[in-house]
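**Q** I would like to see how this sequence folds:
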Amino acid sequence: MSEASLTPLSARSGGPLTGRLRVPGDKSISHRALILGAMTVGETTISGLLEGEDVLNTAGAMRALGAKVENLGGGTWRIHGVGVGGFAAPAAPLDFGNSGTGCRLVMGAVAGCPVTAIFDGDASLRKRPMRRILDPLEKMGARVLDQAEGGRLPMTLRGATDPLPIEYETPVASAQIKSAVLLAGLAAPGETIVIEQEASRDHTEKMLKHFGAKIVSKPHGDHGRRIVLQGQPELEPANVAVPADPSSAAFPLVGALIVPDSEIILDGVMLNPLRTGLFTTLREMGAKIAEENKRDDGGEDVADLRVSFSALKGVDVPAARAPSMIDEYLILAVAAAFAEGVTRMRGLKELRVKESDRLEATADMLRVNGVKIEIEDDDLIVHGMGTNGVPGGGEVKTHMDHRIAMSALMMGLASKEPVRIDDSAFIATSFPGFVDLMKGLGAELS
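**A** Sure thing, here's the model as predicted:
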């Protein structure tokens, strides 16, 4: 991307953040609702869909694979599915933009169909590894016909004519690997089994059940799960109400914790236990986060969160918590910078294969704004500077990564000097309307 096409943005300290808001719908649920809706026979309505670029690219892929996908306005979408194994060969490459989730889940769905599809994405997605997804899919009968060096995009995948059920133990805690195998397993006879030594987020299992699949998940070992899916179901259309995304809520939430005198309410945030590692950690640091109006929405726990400015203290974050907050370490590092004492985040290897090398990018974001940090193996150590202690004044390179951009801006709202990011364009991949929403709370962004 040329310098002329960048969209820089700065954040500076001002008054407190106040007000009530609902962040966009959960991205993980939105991707899965579109994919599984397309694999039913009949009509599914989705309300509250996240209309960010990542999810819109998944919607486009479902349309290209033969499902009828309609935007009814106001976050409501209707899908007429083609059934399990019913995808048609797309006429053009499937472009997933910046979305690793959309790309990898659709690879799983396509792997169970006798069609050939080309998978592609932007420059950032083309750098991300796909081999860990393809290994189990090839065991199920799919074939990679063409790929870029290192098992990367663009890639041509031919789905299995007669998919095979497998028992597969994931090499790392990854909802994307697990979900790809389960989506391919829908088209296979018998039982497809996935074993995790560390449980990853379980949205796919919950939504498969919501759409009528026979799936059982049981504890395995100390922290793992054993998931058994009965293949070749006829998935039933089922409406989905998408709750607010906890990963998106994390940004205004931490902003309110570190900007003095702030208090905000975040409406309808999903509190799936496998997604709330950040909230657990922040509470250990002394964060004032109260849950109000708790309820169940489409099988997921939901509540409104009241968040108030808090004096935070450094903590040791165990590696076992990583699967429940892998996308939130960047914004946690910002909170840690404003805490008293040292915060050590352990076992962050997975951050190196996200939209960017998020471990190094997080360290750079803090360093350039005067925060002392260290990386020891896969641990990130942040030396907190206390309330109003972060100097700021730096320009952060976002590396086409939406979460780096938003994390850096939240830091700028509480640092002594403004924080500038080199490009804000990629925020829209997960959080459309972010700047206007934050300004509505009183944030100084320009």
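**Q** switch to C-alpha atoms for all contacts and neighbour counts from now on
**A** Noted.
**Q** and D304, what does it touch?
**A** Residues near D304 by Cα atoms under 8 Å, 6 or more residues apart in numbering: I265, L266, D267, G268, V269, E291, E292, N293, K294.
**Q** Leaving out the residues flanking it, which one is nearest to it?
**A** D267 (4.5 Å; Cα to Cα, 6 or more residues apart in numbering).
**Q** thought that neighbour was touching A244?
**A** Yes: with contact defined as Cα atoms under 8 Å, D267 reaches A244; the gap is 7.4 Å.
**Q** I have a second one here; can you model it like the first so I can compare?
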Amino acid sequence: MDVIVTPTPRLQGEIQALSSKNYTTRYLLVAALAEGTSTIYYPAHSEDSDAMRRCIRDLGAIVEEDDEKIVITGFGSNPKPINELNVGNAGAVLRFLMAIAALCPDVTFLNVYPDSLGKRPHNDLIDSLQQMGVEIDHQEGKLPITIRGGQPKGGKIQVSGNVSSQFLSALLFLTPLLKEDSEIEVQHDLKSKVVIGQTLEVLQQAGIVIHASDDLMHYKVPGNQRYEAKNYVVQGDYPGSAAVLAAAAVTQSDVTIHRLEENSKQGERAIIDVLRMMNVPLTHNNGIVHVQGNGKLKAVEFDGDAATDAVLAMVAAAVFAEGTSRFYNVENLRYKECDRITDYLNELRKAGANVEERQSEIIVHGRPEGVEGGVEIDAHYDHRVIMALTVVGLRAKAPIRIRDAHHVAKSYPIYFDHLKALGAAVEWVESN
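**A** Below you'll find the predicted structure:
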């Protein structure tokens, strides 16, 4: 399905932020790794969290849910031996479960999205698991991947952190369950340190002890630990809300979003700071963000590494800012569902934006007068690109058609419903 975004001068209303995808997937996993019954309140519903639900069930967890919560009886350190797992297009779920699959004798992860997740490399995690005595068959680091585990060994483990922090998170979920103590050393650089903070926060809540160095590059993990069955409450999601906040910033608006904690460990919380730097009138108190946009923004410079999943929304806002904005230290955007630098900027140019790229930078020459629009653009099957392009469409001079916009469901299935509730002129149409 495609979406047609018609220029919309004013947004107004209140919405509840979606629940955090990152926290939901992590809580689902630690609940499955516990022996006993855990309850997760306000879980996210997205393709990623649905993939994690499906896979932990396949691995032997009992999963029951209603409108408010999920109750999970875990399998502990003994997942059911199964032959195949289908994670859909969910990269984080794949990587976390590749580590957990090391506890199984023989599991193949299927390649069901060859044009998206199927193109992404996982060599760094494969190397680390092989150091632990796990045999792995793969296609130059890509899916399909077969893990032949059963008896992974702790000890000294090295992992590269310069493509994704998800490889390190995967090892942090696995190593506490091993007989041996483990020492994990991160090599090169560590991308998205903020997200590792979320992983460590969830592990601590699950009763797991991990000794992390201050720079998050070294870890001591005692072995023979058990995950505790617990109750968890999922906080509101900043990455998805970033696009709604950007939409409110570039229009005349009076928009309120609930359930966004001020002291959240989500790096994408920085969208609030960036919009303030852009002179967007907003308040943030008691978990409520209130934006009274006037469509006037000024350019910013921002290190995007800690807020990866909000950068595209920030860029969309900067398209309409006075002056030249620069978003730097964002090379890992290239290794997502698509190349979120080259692919995204190509589509922005079609819509009339003046943007340029470096290897790890996005530069935006703002056009406060708006962009032309009137084009059909390709979102490259990427939920973050779809959301960000929609923001641009709201301030274009003519409608924009976004192809395959249904892929927004990967993280935010009701994104367009929320925008409509705020008055945005968006409509679904059949793909050509």
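**Q** before we move on, back to that, which stretch of helix or strand covers the residue nearest to D304 of structure 1?
**A** Secondary structure assignment for D267 of structure 1, by DSSP states H and E: strand 263-270.
**Q** That strand: what's the following helix or strand?
**A** The first helix or strand that comes after strand 263-270 of structure 1 along the chain, using DSSP H and E, is helix 277-284.
**Q** Identify the residue range in structure 2 corresponding to that following helix.
**A** Aligned by TM-score structural alignment, helix 277-284 of structure 1 falls on residues 270-277 of structure 2.
**Q** So which bits of that stretch are buried?
**A** Residues of stretch 270-277 of structure 2 classed as buried: A270, I271, I272, V274, L275, R276, M277 (neighbour count, 16 or more other Cα atoms under 10 Å).
**Q** if we can go back for a sec, what does the residue nearest to D304 of structure 1 correspond to in structure 2?
**A** In structure 2, the residue equivalent to D267 of structure 1 is H258, according to TM-score structural alignment.
**Q** show me what contacts its match?
**A** By Cα under 8 Å, 6+ apart, H258 of structure 2 lies in contact with E14, I15, Q16, A17, G287, I288, V289.
**Q** post-alignment, the helix or strand harbouring L345 of structure 2 versus structure 1, mean distance?
**A** Element membership of L345 of structure 2 [criterion: DSSP H and E] is helix 342-351. Overlaying structure 1 shows helix 342-351 of structure 2 at a mean distance of 1.1 Å from the equivalent residues (mean Cα distance after the TM-score superposition for structure 1).
**Q** quick check: that helix aligns to which part of structure 1?
**A** On structure 1, the counterpart of helix 342-351 of structure 2 by TM-score structural alignment is residues 360-369.
**Q** Which strand or helix spans the corresponding residue of structure 1 for V244 of structure 2?
**A** Residue pairing (TM-score structural alignment): V244 of structure 2 is matched to P252 of structure 1. Assigned by DSSP H and E, P252 of structure 1 belongs to helix 246-258.
**Q** what about the residue lying closest to T362 of structure 1 once chain neighbours are set aside, how many residues close to it?
**A** Among residues not flanking T362 of structure 1 along the chain, L330 sits closest, at 5.9 Å (Cα to Cα, 6+ apart). Using other Cα atoms under 10 Å, L330 of structure 1 has 26 neighbouring residues.
**Q** all helices for structure 2, in order.
**A** Per DSSP state H, structure 2 carries helices over the ranges 21-32, 47-58, 91-100, 123-131, 166-174, 193-205, 238-250, 270-277, 311-318, 342-351, 383-394, 415-421.
**Q** what do D267 and A244 of structure 1 both touch?
**A** Counting by Cα under 8 Å, 6+ apart, the contacts common to D267 of structure 1 and A244 are R22, V23.
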